[in-house]
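J.: After the sequence you'll find the predicted model.
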Amino acid sequence: MIRSLIFFIAIILVYYAVKTVIRSAFSAYTGERSRPRSLKGEEMILDPECRTYVIKERAVTRRIGRTVHSFCSEACADRYEKAHHGERG
């Protein structure tokens, strides 16, 4: 039983190794290069209180004066609002 399981795993490993070598040789022969994968980026916003970057969709927003600010948390928003309560912006 164990011998057949080890044999089966060895067959799978050999299959993937041969498949990789053949793909590599084929792409070298045809001149194809693998395209770099583009990663989906998300817009980041700087928290004015703690200077941490936060994903825009997750940010806590507050209007302080005439300006809308984005924060990493309610605590940072409260601290910033207390420190800049009298300012107009």
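T.: All right, it came through fine.

J.: Going by C-alpha atoms from here, please, whenever you check contacts or count neighbours.
T.: Fine.

J.: Tell me the first helix or strand C-terminal of the longest helix along the chain.
T.: Using DSSP state H, we find that the single longest helix of the chain is helix 2-30. Per DSSP states H and E, the first helix or strand lying C-terminal to helix 2-30 is strand 44-46.

J.: Check which residues of that next one are buried.
T.: Of the residues in strand 44-46, 45-46 count as buried by neighbour count, 16 or more other CA atoms under 10 Å.

J.: try this one next to it:
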Amino acid sequence: VTTKNVTEQPPLLFDLTGLQKEANKKLNLSAEETLTIAQSLYEKKFITYPRTGSKYIHEDLWTEIPHLIRALQEKEDCKQAVSQIKWGHFN
């Protein structure tokens, strides 16, 4: 057995079409069901606007990212993941 550490870039953000495809593949949800769920999560402020075609975070929002990550540190179910984040320039 050989063990090897590799560094992997995080995947791009989902656009609505990509989210719908992934939800169909993994959860067997229709495009309409996925949109309904995404819209509900957006209205509860759990996700960003689900109908965007963009897979990138606009530069105007970069300054908010550290604040959002710090807020996640307060949530018990996020603490372990947040503790592994390398602070600095996020991509």
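T.: Noted; the coordinates are in hand. Because the structure is predicted, anything quoted here is derived from the model rather than measured.

J.: Got a TM-score for the pair?
T.: Superposed pair, TM-score by TM-score structural alignment, normalised by the length of structure 1: 0.21. Supporting alignment: 32 aligned residues with a CA RMSD of 4.0 Å.

J.: And Leu41 of structure 2, how far from Ser83 of structure 2?
T.: Noted for Leu41 of structure 2: a distance of 25 Å to Ser83 of structure 2, by CA to CA, to the nearest Å.

J.: So if I had to pick from these two, which one is more boxed in?
T.: Between Leu41 of structure 2 and Ser83, Leu41 has the larger neighbour count (other CA atoms under 10 Å), namely 15 against 12.

J.: measure the more buried one to Gln80 of structure 2 for me?
T.: For Leu41 of structure 2, the distance to Gln80 of structure 2 - CA to CA - is 23 Å.

J.: Repeat that for Leu16 of structure 2.
T.: 28 Å.

J.: Show me which of the two is the more surrounded one.
T.: Leu16 (20 against 11).
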